[in-house]
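Peer 1: All I have is the shape, not the residue letters:
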């Protein structure tokens, strides 16, 4: 996705997505997912367009975007590393893994490294509880993640 997009093109592309999906029952979530897939995040400028097209208030759209952790309000890095924060993973050491990730990357959750390589996000259950602690890198789930494994993953992302 080209990050240098004009406001007019942003609106036009968003309107096309909205119009393609607004016939669905409960269309806001599919629309938000499609917009994030298109732009890498849900731009603030798009929220009033969604609201207008769905006959909702801007507050309703903003509320949905901020309620769900999956939606971003800014572009992510080239890679997205999600670490499971649910109970099963916590019991297997995910807090230690999270601390290690923050130290290796020099960022906290919901932040992106200065070089734009990695965004670190918490996720609350990847469904890989039997292989805890779990992570997800660019949509691929990883089980039994330890500090050594995480160090190798992070080293490979900065290339």
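Peer 2: Arrived safely, thanks for sending. Just so we're clear, the structure is a prediction, and the values are computed from it rather than from any experiment.

Peer 1: contacts, neighbours, all on C-alpha from now
Peer 2: Fine.

Peer 1: Run through the strands of the protein in chain order.
Peer 2: For the chain, the strands defined by DSSP state E occupy 79-84, 111-112, 118-123, 135-137, 140-142.

Peer 1: Put this next to the previous one:
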């Protein structure tokens, strides 16, 4: 039995709590992801049935929002800002450094499941560009050396 099946009773309780609430889908999806770490395929039919929506509609919504995951997350999630302010201060060079060092594309995860790389288009740290978010913590005024130190810390933590 897949590990996510252990969490389905929590999903049942969650669906009962939101039953009949307008606009319940996004809060349900967020809470499932916070609880399980991602939105497993096994819960899609249950959610669709509870909200009287098709599975295709749910999958479309999940794929539209870039923060939803349908697979278990990597141990470390690195989100590099690619907005104009960060680009003008060297984010593209940092992105190239990340791709080379991690051997990933901009939306990849390392083979060992340790680091996931995702671009974002504003972290709200424009005055301190370039910036990235690592496991929810923003690191600003980034340079190549500081980026290498962050990556080394992630690898040591593996």
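Peer 2: Yes, it's here. Quick caveat: nothing in here was measured; it's all calculated off a predicted structure.

Peer 1: Need the TM-score from the superposition.
Peer 2: Once superposed, the chains reach a TM-score of 0.89 (TM-score structural alignment, normalised by the length of the second structure), with 155 aligned residues with a C-alpha RMSD of 1.7 Å.

Peer 1: want to try TSV for the strands of the first structure, with distance to residue 159 of the first structure and mean neighbour count as columns?
Peer 2: Listed next are the strands of the first structure as TSV, based on distance: least, C-alpha to C-alpha, whole Å; neighbours: other C-alpha atoms under 10 Å:
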stretch	distance to residue 159 of the first structure	mean neighbour count
strand 79-84	11	23
strand 111-112	16	20
strand 118-123	11	21
strand 135-137	15	21
strand 140-142	19	14
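
Peer 1: so which of those gets nearest residue 45 of the first structure?
Peer 2: Judged by C-alpha to C-alpha, the one of the strands of the first structure that comes nearest to residue 45 of the first structure is strand 111-112, at 21.1 Å.

Peer 1: what sits against the residue in the second structure that residue 121 of the first structure lines up against?
Peer 2: Aligning on TM-score structural alignment places residue 121 of the first structure opposite residue 118 in the second structure. With contacts defined as C-alpha atoms under 8 Å, 6 or more residues apart in numbering, the neighbours of residue 118 of the second structure are 77, 78, 79, 80, 106, 107, 108.

Peer 1: Nearest to residue 152 of the second structure among those?
Peer 2: Taking those together and measuring to residue 152 of the second structure by C-alpha to C-alpha, the closest member is residue 78, at 12.9 Å.

Peer 1: Quick one: map the closest one onto the first structure.
Peer 2: Under TM-score structural alignment, residue 78 of the second structure pairs with residue 81 in the first structure.
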